[in-house]
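Q: next comes the sequence, and after it the predicted model I'd like to discuss.
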Amino acid sequence: MNTGINFYELKTQLADLGFNEPVVVDQLRTFILSNDLGLPDIELSKPAGDDLAFFTLYFGRDTDGRYELICTECAMDNLTTPGCQHLQYFRQDVPAEEAITLLQLYQCQPKMNRDVFIPLNRTETQQHIYLLKTNTIMNTQNLEFLKKSLLNLGFGEQVNEALEKNIDKKMLEFTLPAKHEFNQQKVDYTLHFKSGDNQEMYFFNKFDATLGKGKEKEQNQTFYINKGNGITAKEAFNLMEGRAVHKQLFNKEGEKYHAWLQLDNDNLAQNGSKEIKRFSENYGFDVEQVISGKGIKEMGTAEGQDNLLRSLKKGNAQQITVERHGEEKKYFISASPQFKTVDLYDHQMKKIKREELLQPEQKQTNNQKQDKQQKEELPAKKQSSKRKMPV
């Protein structure tokens, strides 16, 4: 065996794989030129982003007694489990850079089923990298979609960190707690998440809401999410307060439609939640038509009207201003689709008769007509009183 040629060939092979550090060359020269009968290995570390990758290069001898690279071992510290490492063996054709890339991707897939002691060749390594990168992109997109859904549904970012941790753990299903306070009333939520087939995607399916009513019994209600859309945290509170919300829904064929929703106090579902009554557009309730012409100041401008109608459709009891007897008076109103009207409240949120919502515009018109008639009649009477009697 020509040790010089053996050293040069191995040195070139290792350099092509990215192992060209002086420590590798020195140890390689030492054991080849010493012609040690043992099976040596070389240990080294390489930078891997902000971390280090630890390599062990294993050598053997061929039938002619020449040293050859058998396989490499790559290990990186597990970032999620202190004291543990991700490990993988590779065949002699896998470059160090690709081995590091795969181990970095393993950090994102802590529960991947694999036998780390079966060496991967370069083709297998590249396939693993491609699949894991694709899966990582999908996981990232899935996580961002869930975060956006939570934001749109009014839960903000309060559960984002816990959400990410549970997804990283590959939990089949899990729940996360959330809290809100509306009108000085606390609402506790339990958000339900579940993985799809092969744990590739996670879904936010529903949430439970618990509304504390002081000394009164707590109210519990489950709300379901449909395609990332559904009842928001505030709308859930409004529904549990007895008001109605206007939502875009989907029928069994996946077609969109709009309807007013209200909890049914007389009928319960199997899970103990109240059934939800739906009043579609065909039911004939138009809240804008109901409150138009009632002398509501906010309906006097396009912006004010849009804000008022939007708030009512979200299920809020919205404050309005009505002019009565030359004075402005404040009320609160909320939509009542079942009876095709609105509910009226005073400043203490106590229900009052709907008749209180008068039509000052019409009364003013009637008063103006009466004043006009009196003014027209008055000169005529004065003129008749001064008219001379014929002789």
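A: Thanks, I have it.
Q: CA atoms for contacts and neighbours, from now on please.
A: Will do.
Q: from what I can see residue 199 touches residue 172, true?
A: Yes. Contact between residue 199 and residue 172 holds when scored by Cα atoms under 8 Å: they sit 7.0 Å apart.
Q: quick one: the helices in the stretch 1-150 of the chain?
A: Taking DSSP state H, counting those that start in this stretch, the helices of the stretch 1-150 of the chain run over residues 3-16, 22-34, 96-106, 122-152.
Q: which helices and strands does the shortest one pack with?
A: If I follow you right, that is helix 96-106. strand 67-77, strand 85-91, helix 122-152 (3 or more Cα pairs under 8 Å, 6 or more residues apart in numbering; DSSP states H and E).
Q: take a look at this one as well, against the first:
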Amino acid sequence: MEKKDIDALKDRIKYAGFGEELGKELETKIKEGKEAFQLQHSASIGEKKMNYNLNFRKSEKNGQYYFNSFDAELTKPDGKTQSQTFYQNQNISAKEAFNLLEWRSVYKTLFNKDGERYNAWLQLDLAGKNDKGLHPMQQYHDKYGFELEKALGKLPIVEMEGMDPKDRLLYSLKKGNLHQVSIAGKEGKFLVAANPKYKTVSLYEPNGKRINLKDLREELEKGQKQDKGKKKSMESKKAQGSKKKTGQKKGIKV
């Protein structure tokens, strides 16, 4: 392979989230000339660990090596694991693979068999496997009707009020991340994730406990009513105090 082709392959694994440290090992493997080889990569995300095997194969037609797929395995603190093979036509990054194995969704631009581009949310069915031993990849196209910004707008999320925080929030959720947010009228920080299957978002406490959105809305509405009641009471007391002062002034003789 020519240097420019090797460099292009290096860039491909770099921008897929596997860093630059695999570059030298990639060159060595290519020089060995084997029909196929793997590169290993690992990363820690909090208390969880990801192990990756990057799969390369030599083309019989032109002798070029291609990065065809990678195997990802997530190990949780309790020792339980989830694994999946991701193919290059899915355009999944290392971090997105982690999010998918966490049962969250990512928003991708894909191509059909005719080369036509379309957008869809992807989510793994971690409850089942197909005949290849892989978790089926579910797709929720734009026509499915899930609108992320609209779903977020149903909650008083503080980050939705500013252009930059809002853009960062939308971008992060489309990558499948859990994103920290503040809720107007409620103390503390919370975590939010996209939930395209049910056309909504999922909200969690920092410890990972899921929050019932219906209960949260009722709690916030109750708080707003109480605040309005307190405000009205204070305004009433202020008005009465003002009347007393006016009455006292009128009673003064010069």
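A: Ah, there it is. Quick caveat: nothing in here was measured; it's all calculated off a predicted structure.
Q: for the helices and strands packed on helix 96-106 of structure 1, give me a markdown table that also has distance to residue 25 of structure 1 and mean neighbour count.
A: Converted to a markdown table, these look like this (distance: least, Cα to Cα, whole Å; neighbours: other Cα atoms under 10 Å):
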| stretch | distance to residue 25 of structure 1 | mean neighbour count |
| --- | --- | --- |
| strand 67-77 | 14 | 20 |
| strand 85-91 | 20 | 20 |
| helix 122-152 | 23 | 16 |
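Q: any chance of these in a markdown table, with distance to residue 247 of structure 1 too?
A: Below are these laid out as a markdown table (distance: least, Cα to Cα, whole Å):
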| stretch | distance to residue 247 of structure 1 |
| --- | --- |
| strand 67-77 | 49 |
| strand 85-91 | 48 |
| helix 122-152 | 14 |
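Q: how about the strands in structure 2?
A: 36-45, 48-58, 65-75, 81-87, 106-111, 117-124, 137-141, 179-183, 186-195, 200-204, 210-211 (DSSP state E).
Q: do you know which of those strands lies nearest residue 241 of structure 2?
A: strand 186-195 (32.5 Å; Cα to Cα).
Q: residues of the closest one that come out buried?
A: Neighbour counts using 16 or more other Cα atoms under 10 Å place 190-195 of strand 186-195 of structure 2 among the buried residues.
Q: so what's the closest residue to residue 220 of structure 1 other than its chain neighbours up against?
A: Computed as Cα to Cα, 6 or more residues apart in numbering, the closest residue to residue 220 of structure 1 that is not its neighbour in sequence is residue 210, at 4.6 Å. Residue 210 of structure 1 makes contact with 187-189, 218-221, according to Cα atoms under 8 Å, 6 or more residues apart in numbering.
Q: what do you get for residue 93 of structure 2?
A: 15-17 are the contacts of residue 93 of structure 2 under Cα under 8 Å, 6+ apart.
Q: from those, which is closest to residue 206 of structure 2?
A: residue 17 (26.1 Å).
Q: so what's the closest one closest to, chain neighbours aside?
A: residue 94 (5.2 Å).
Q: contacting residues around the counterpart of that neighbour in structure 1?
A: In structure 1, residue 94 of structure 2 lines up with residue 233, judged by TM-score structural alignment. Applying Cα under 8 Å, 6+ apart to residue 233 of structure 1 gives the contacts 153-155, 180.
Q: how about a cut-off of 10 Å?
A: By Cα atoms under 10 Å, 6 or more residues apart in numbering, the contact set of residue 233 of structure 1 is 150, 152-156, 178-182, 187-189, 207, 209, 223.
Q: again with residue 58 of structure 2
A: Here residue 58 of structure 2 is in contact with 30, 33-37, 64-68 (Cα under 10 Å, 6+ apart).
Q: including neighbour count and distance to residue 247 of structure 2, could those residues go into TSV?
A: Output for these, formatted as TSV (neighbours: other Cα atoms under 10 Å; distance: Cα to Cα, whole Å):
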residue	neighbour count	distance to residue 247 of structure 2
30	19	95
33	13	100
34	12	100
35	13	99
36	14	95
37	18	93
64	14	95
65	21	93
66	16	90
67	18	87
68	14	87
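Q: now for these, which pair is the farthest apart?
A: Farthest pair in the contacts of residue 58 of structure 2 (Cα to Cα) is 33 and 68. Separation: 16.6 Å.
Q: and the helices in the stretch 251-391 of structure 1?
A: Using DSSP H, counting those that start in this stretch, helices in the stretch 251-391 of structure 1 cover 287-291, 302-313, 360-386.
Q: surely residue 39 of structure 2 meets residue 27?
A: No. Counting by Cα atoms under 10 Å, residue 39 of structure 2 does not reach residue 27; the two are 11.0 Å apart.
Q: done for today, thanks.
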